[in-house]
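Colleague: coordinates only, no sequence provided:
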């Protein structure tokens, strides 16, 4: 028997505290770097890409096209999720994490050296979009591997906490991105930012990717997948099996995530940054500072939500989160429209409470929802579809709503609607705290998923 198998507990997790901490650190570091790259692009789409890459389309349309380039990457997340899910369920979680990290880093660094439209004409936006597509493929495969490594190593009663580790990497990535852009805005004020300042955060990705690769390559494979491999039970076509047996679950899980993603991408997708500077006339530096503070708050509530979900359940945490998020979404633009930086900051801070509560428990809940043989495919593809339905084009939709109606309050109605849809999907799923994750329990993992099914027998977990 292998060393990893000897450490497996009856619930399919690993006992060694040092191993769990190493995995937690690796998932935080890797996810932070991946999303630093992703958010840097989204922020620059709102701040500079319209003028530098899409200017001939005209002022309003160039902004919509810039946000459209943000959304295009989401269309390729399912491809990344399908590839990562297929190979992650066949060859393991760890190799996929290393590959996605390198792919994201190379694409991001190349964006930093792209010529603008003034230099290369139509080839500039084409190359920008192609590199954004590579970012989308990488992001589609990254999340599933990171959360499974974190949750499948965790003690059953602390999966929410350990699962929140890759989740907090996202707001940390936002913090790092907005902080770097603030520094560049200070070092390269005015036109200098448009000429050179925006490029440096993309080039800095090279340093981060080297660090992330060094951290991730030293992490042990998930103990659950190790047992699957030892038993030679890898599924030959995990994606086909997933959709043959669990299509309703994939769709519901995607909708659970869609509400959080649609509302969250008002900030992480660059829309608020553009709205504050272009529509309200606020200075770029204070707006980026407001986003940075919202990243801190989002981090805190994401971590807190993961911990809380270990006590009150993932589903209950989500229900509370979506109620708060819907209220906050309705109030965001009325508060932002006060036209002061403090009002923008308050609106974003309030929004992050619900965002954290509907994001922190996601890793643990998605992992507990899907059976072991299709788990990587299930969590990755659900996440990718939810990203398309929710966040893919929410900044673009917001820009279109404002262009069409002239009133940002209408954007709030759209966001509240997304929160309601996600809440309904949440109510249709059962809580799964503590379910046995081992491959020997696959049959039981298929039961008690939906509210119309009988709940799991608590005494047999």
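Modeller: Ah, there it is. Note that the structure is a prediction, hence the values are computed from the model and not measured.
Colleague: alpha carbons only for contacts and neighbour counts from here, please
Modeller: Fine.
Colleague: which strand or helix spans the residue nearest the centre of the chain?
Modeller: Using C-alpha atoms, centre = their mean, the residue of the chain that lies closest to the mean C-alpha position is residue 170, 6.2 Å off. The secondary structure element spanning residue 170 is helix 159-187 (assigned by DSSP states H and E).
Colleague: quick revisit: isn't the residue nearest to the centre of the chain up against residue 32?
Modeller: Yes. Shown here, residue 170 and residue 32 form a contact pair, counting by C-alpha atoms under 8 Å, at 5.7 Å.
Colleague: how many other residues sit next to residue 415?
Modeller: Residue 415 has 26 neighbouring residues, counting by other C-alpha atoms under 10 Å.
Colleague: is it in contact with residue 261, as I believe?
Modeller: No. With contact taken as C-alpha under 8 Å, residue 415 and residue 261 are classed as non-touching, separated by 10.0 Å.
Colleague: contacting residues for residue 289?
Modeller: The neighbours of residue 289, taking C-alpha atoms under 8 Å, 6 or more residues apart in numbering as the test, are 178-179, 182.
Colleague: contacting residues for residue 139?
Modeller: By C-alpha under 8 Å, 6+ apart, the residues touching residue 139 are 34, 77, 80, 100, 104.
Colleague: all strands for the stretch 351-461 of the chain, in order.
Modeller: In chain order, the stretch 351-461 of the chain shows no strands, with DSSP state E, counting those that start in this stretch as the criterion.
Colleague: please compare the first structure with the one that follows:
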């Protein structure tokens, strides 16, 4: 009697990569935007602390500060153009390709800023080179946000879009934390003379290493199936920008308005506050420390607000944040003028992590939900970037002018911020809220 034995061949599972699937998508959204915003925010910190003296010397402190802040604003004015170009290509070619290009261009521009000689070495050519590189930063930033936001939101389950989109948003907090930490570390380790001579350049030069890391993560991500299906069907929009302007002008205005309050208070805190404290309280470190702390907390509050918006809807969360920003502006400047700076981190946390993040955390998902997929990149990019120019890009410069016009009192700045909050409130009330409808349906089905 013979016995046949079967030998079972076991094929080992293929090794899992360190980052796979949706984890890699979220890592790409977070890491890519962190590096992009690190580079972009470095310029804002440097504009408040060093560029006014080293690149824009003038006969008055106000003139130098206004020139430095104007060069900062140039990057914001370039962002809509970068958004338009990236939106057109991203709606036709894909999100991933544009994100790789934006990361590379931002890293190259930032590294070169760290190498530009100052005014004493080459005169006004130094300022010209700085402005050109700032324009490149603006074009890159204009391409980045929309693509990263859509990549994360389009990969998300319908009831988790706010949470997934928040990983793009917290890249802003992480980038700010890295930028302020880099300047804080350099200022701490070097003497003031060394910092002014060469130390401020180190954070810009470090960008090259961060970009290499970001590219490694981002190159392993593909476009979402939703967009791939659209592309394979051949139904991509031939002129997505034209379609946004002619078929969806109301939605475009809504997204622009939603940016105003959030972005304006962000740049009041992270940029203008630094020069305000240096001028009025003779302190250049308390503001940087407070921003660092709030940025670290923002890594958690951003996803928290995104998750809450998945549960109760984007509109409720955002309106609460807008009202908070309007009230915060008046409290903020009253504290900056007379409050003990040891408690400044607490005040900044109230403005950044409670009010600002309630608007910003759900924003990627809410913007994506306003536009159909065939024009989504163009729509969210244009709304986001135009709102950024109006709300944040010119805010430090406008604040500096309003402070002088108001008799060296911040009351006009607070009034201006309140006006922007009113416009954002109108936009929030006009925006559709699919997340709210999903939340209601889910509760009804439970």
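Modeller: Happy to help now that I have it. Just so we're clear, the structure is a prediction, and the values are computed from it rather than from any experiment.
Colleague: after superposition, what is the TM-score?
Modeller: The TM-score (TM-score structural alignment, normalised by the length of structure 2) is 0.91; 422 aligned residues with a C-alpha RMSD of 1.8 Å.
Colleague: turn the contacts of residue 139 of structure 1 into a markdown table, including neighbour count and distance to residue 297 of structure 1.
Modeller: Supplementary listing: those in a markdown table, determined by neighbours: other C-alpha atoms under 10 Å; distance: C-alpha to C-alpha, whole Å:
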| residue | neighbour count | distance to residue 297 of structure 1 |
| --- | --- | --- |
| 34 | 29 | 20 |
| 77 | 29 | 27 |
| 80 | 25 | 30 |
| 100 | 24 | 28 |
| 104 | 27 | 26 |
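Colleague: redo those residues as a markdown table? Include secondary structure and distance to residue 134 of structure 1.
Modeller: Converted to a markdown table, the contacts of residue 139 of structure 1 look like this (DSSP: H, G, I helix; E, B strand; the rest coil; distance: C-alpha to C-alpha, whole Å):
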| residue | secondary structure | distance to residue 134 of structure 1 |
| --- | --- | --- |
| 34 | helix | 12 |
| 77 | helix | 9 |
| 80 | helix | 9 |
| 100 | helix | 10 |
| 104 | helix | 7 |
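Colleague: ok, back up a step: identify the residue of structure 2 aligned to the residue nearest to the centre of structure 1.
Modeller: Superposed on structure 2 with TM-score structural alignment, residue 170 of structure 1 falls opposite residue 172.
Colleague: how about residue 230 of structure 2, what's its match in structure 1?
Modeller: For residue 230 of structure 2, the aligned position in structure 1 is occupied by residue 228, per TM-score structural alignment.
Colleague: now do residue 83 of structure 2
Modeller: Using TM-score structural alignment, residue 83 of structure 2 sits opposite residue 81 in structure 1.
Colleague: over to residue 188 of structure 2?
Modeller: Residue correspondence, TM-score structural alignment: residue 188 of structure 2 in this structure matches residue 186 in structure 1.
Colleague: grab the nearest non-local neighbour of that match.
Modeller: Closest residue to residue 186 of structure 1 in three dimensions, ignoring its sequence neighbours and counting by C-alpha to C-alpha, 6 or more residues apart in numbering: residue 285, at 7.7 Å.
Colleague: list the contacts for that neighbour?
Modeller: Shown in contact with residue 285 of structure 1 (C-alpha under 8 Å, 6+ apart): 182, 185-186.
Colleague: narrow these to those that are buried.
Modeller: 182, 185 (16 or more other C-alpha atoms under 10 Å).
Colleague: got the contacts of residue 285 of structure 1 as CSV, with distance to residue 308 of structure 1 columns?
Modeller: Formatted as CSV, the entries for those read as follows, by distance: C-alpha to C-alpha, whole Å:
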residue, distance to residue 308 of structure 1
182, 33
185, 38
186, 39
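Colleague: picking up where we left off before, same for the helix holding residue 170 of structure 1, what does it pack against?
Modeller: Using 3 or more C-alpha pairs under 8 Å, 6 or more residues apart in numbering; DSSP states H and E as the contact criterion, the neighbours of helix 159-187 of structure 1 among helices and strands are helix 17-44, helix 123-152, helix 199-203, helix 284-312, helix 362-369.
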